[in-house]
Structure formats: structure tokens, C-alpha cells
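**Student:** structure here, sequence nowhere to be found:
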């Protein structure tokens, strides 16, 4: 016999956006100095993702971090398209980030400068990341 009466009602589920409140990291003092929310929180998240090497730290999931260092020494035509893909893949792991646009790359010797625009639910950010070989 199958029990009856314990069914789930077909009600509409309302999703509420959670705050993006996080700790403010001060890299110069190497301290936590308050809290961040909104666009500043997204900016800190982008910086942290890009400074973390993907697959190198067991504390992070395999989806967290960037692999931009692999682009050093490659053909500049290939670097631009691959940098766009790598940035999109790394940054969209954060639910607040919806895309990456206007990716520009500059290669100087063993250094790579990537400049880009982050599209987030809180607004757009102009960011850059330098990678040294």
C-alpha cells in the first residue's frame, strides 16, 4: 500500500537574491579590514580568481582560478582568442558575473597584459591582469 497525504504542494517558489556581502581583503597589510558588497565585492572576487592558479591548490574546486600563465610564449593571434575563453571560463564561475567583453592583450617578452570588461549583475568593471613568465 502506498501512503497518501504527504505530498508537496504545487506552490510557486520565490527566489530572492542573496547579498554578496564578503570580507574585504587588504593585500598591502595582509589583513581583513571590513566588509564589501555589490560591485566592490565582484571586483575583489575577480582579482582573487585571477591571482589563483587553477588546479594548483586542493582547497579550491577544479573550476576555481585562472590559467593565463599558459599563454606566455604563444602566438599573439592565438593568445587573444584563448585569453577571452580562459577569462570567460574562470570568471563566470561566480554567479554574479554574466560575461567578459572587450578583451585586449599586449605581449612584451615574457610578460602578458590582459585588459577586459567584466559584466556583472551589479554593473560593469574595467579590469586588467599582468602575467609574467
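**Tutor:** In hand now; what should we look at? Just so we're clear, the structure is a prediction, and the values are computed from it rather than from any experiment. Numbers count the residues shown, from 1 in each chain.
**Student:** could you use CA atoms for every contact and neighbour count after this?
**Tutor:** OK.
**Student:** helices along this protein, start to end?
**Tutor:** 39-51, 76-91 (DSSP state H).
**Student:** got another, please set it beside the one above:
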């Protein structure tokens, strides 16, 4: 009574669709989950979360999750501006719901960098801003 395997099932290629967008909605002011969110709002929340997480810092996340902006601490302003653009783009393009990152602008003021950019997603586009001490 050994089961037999249909060889055609083993050879069939699986189609990996886009990541699901439905997720829990966080109320950051209250520190609570307040329901569910989907579409563009879910992507905005995912971007917020990814920039709150240092890459490679937590075993629970894959090596593709999180940002590396903390590596810029103590670097020259010129280096910070050029690398921040690359790091922002690499961080966001790991999400297959995001098509591109455009109009990346980095501005240094004393020890803080403000990075503004446009995120183009399958649901539409929006402006985003990230602030970090460097």
C-alpha cells in the first residue's frame, strides 16, 4: 500500500503571484492593531515598518527585509547622499508590489538626512519621506 506519485504533478511549475496586500492595520499613536488594511495603505504601512527595522538585525526577518541606513553613521555628507539613494531603492524593490522608486532626493542638515522619494506601486504612487541621524 505504498502511494504512487503522479510524475506530471512534480514537473508542473508553480506560479508565484504577487505578495498578498491584506494585512493588519496599526494605529501608531495608540500602539494597537485596529483592523485590517489593503492596497495602497497596506504598502504605505509596509514601507513604514521596513524603515523601522535594521537589516540583518533580527533572525525572524529574511535577509531582504529592513534598511541599512545606519551604516551611514559618521560618513561624509557626499557619501551619505549617494548611498542613501541606492539603499532606499534596494530596500523598497524587494517588495514585488512596488514597481519603482523615483525622484529620490537626499538633503543633509547637520547630522540628519531627510530623503524624499516617489514610490510607484501596482496600486498607484505616493510621496514618502525618511529621516535618519547620520
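**Tutor:** Received, thanks. Quick caveat: nothing in here was measured; it's all calculated off a predicted structure.
**Student:** on that earlier part again, out of the helices of structure 1, nearest to residue 132 of structure 1?
**Tutor:** The closest of those to residue 132 of structure 1 is helix 39-51. By Cα to Cα, the value is 11.8 Å.
**Student:** what range does that closest one cover in structure 2?
**Tutor:** Aligned by TM-score structural alignment, helix 39-51 of structure 1 falls on residues 40-52 of structure 2.
**Student:** can you give the contact residues for the matching stretch?
**Tutor:** By Cα atoms under 8 Å, 6 or more residues apart in numbering, the surrounding residues in contact with stretch 40-52 of structure 2 are 21-23, 25-26, 65-67, 91-92, 97, 121, 123-124, 130.
**Student:** buried residues in that stretch?
**Tutor:** Judged by neighbour count using 16 or more other Cα atoms under 10 Å, the buried positions of stretch 40-52 of structure 2 are 40, 42, 43, 44, 45, 46, 47, 50, 51.
**Student:** also stretch 21-35 of structure 1?
**Tutor:** Buried-residue list, stretch 21-35 of structure 1, by 16+ other Cα under 10 Å: 22, 24, 25.
**Student:** what does stretch 79-86 of structure 1 give?
**Tutor:** For stretch 79-86 of structure 1, by 16+ other Cα under 10 Å, it's 79, 80, 83, 84, 86.
**Student:** and of those residues, the nearest to residue 15 of structure 1?
**Tutor:** Of the buried residues of stretch 79-86 of structure 1, the one sitting nearest to residue 15 of structure 1 (Cα to Cα) turns out to be residue 86, at 30.2 Å.
**Student:** all strands of structure 2, in order?
**Tutor:** Along structure 2, counting by DSSP state E, strands occupy 23-27, 32-37, 98-109, 112-121, 124-133.
**Student:** closest one to residue 16 of structure 2 among the ones you listed?
**Tutor:** strand 98-109 (15.8 Å).
**Student:** just want the most central residue of structure 1.
**Tutor:** The centre of structure 1 sits closest to residue 91, judged by Cα atoms, centre = their mean, with a distance of 2.7 Å.
**Student:** go ahead and confirm it touches residue 97.
**Tutor:** Yes. Using Cα atoms under 8 Å, residue 91 of structure 1 is in contact with residue 97, at 6.6 Å.
**Student:** tell me, what's touching these two both at once?
**Tutor:** Contacts common to residue 91 of structure 1 and residue 97, judged by Cα under 8 Å, 6+ apart, are absent.
**Student:** which residue comes closest to residue 130 of structure 1 once chain neighbours are left out?
**Tutor:** Using Cα to Cα, 6 or more residues apart in numbering and skipping the chain neighbours, the partner closest in space to residue 130 of structure 1 is residue 113 (4.4 Å).
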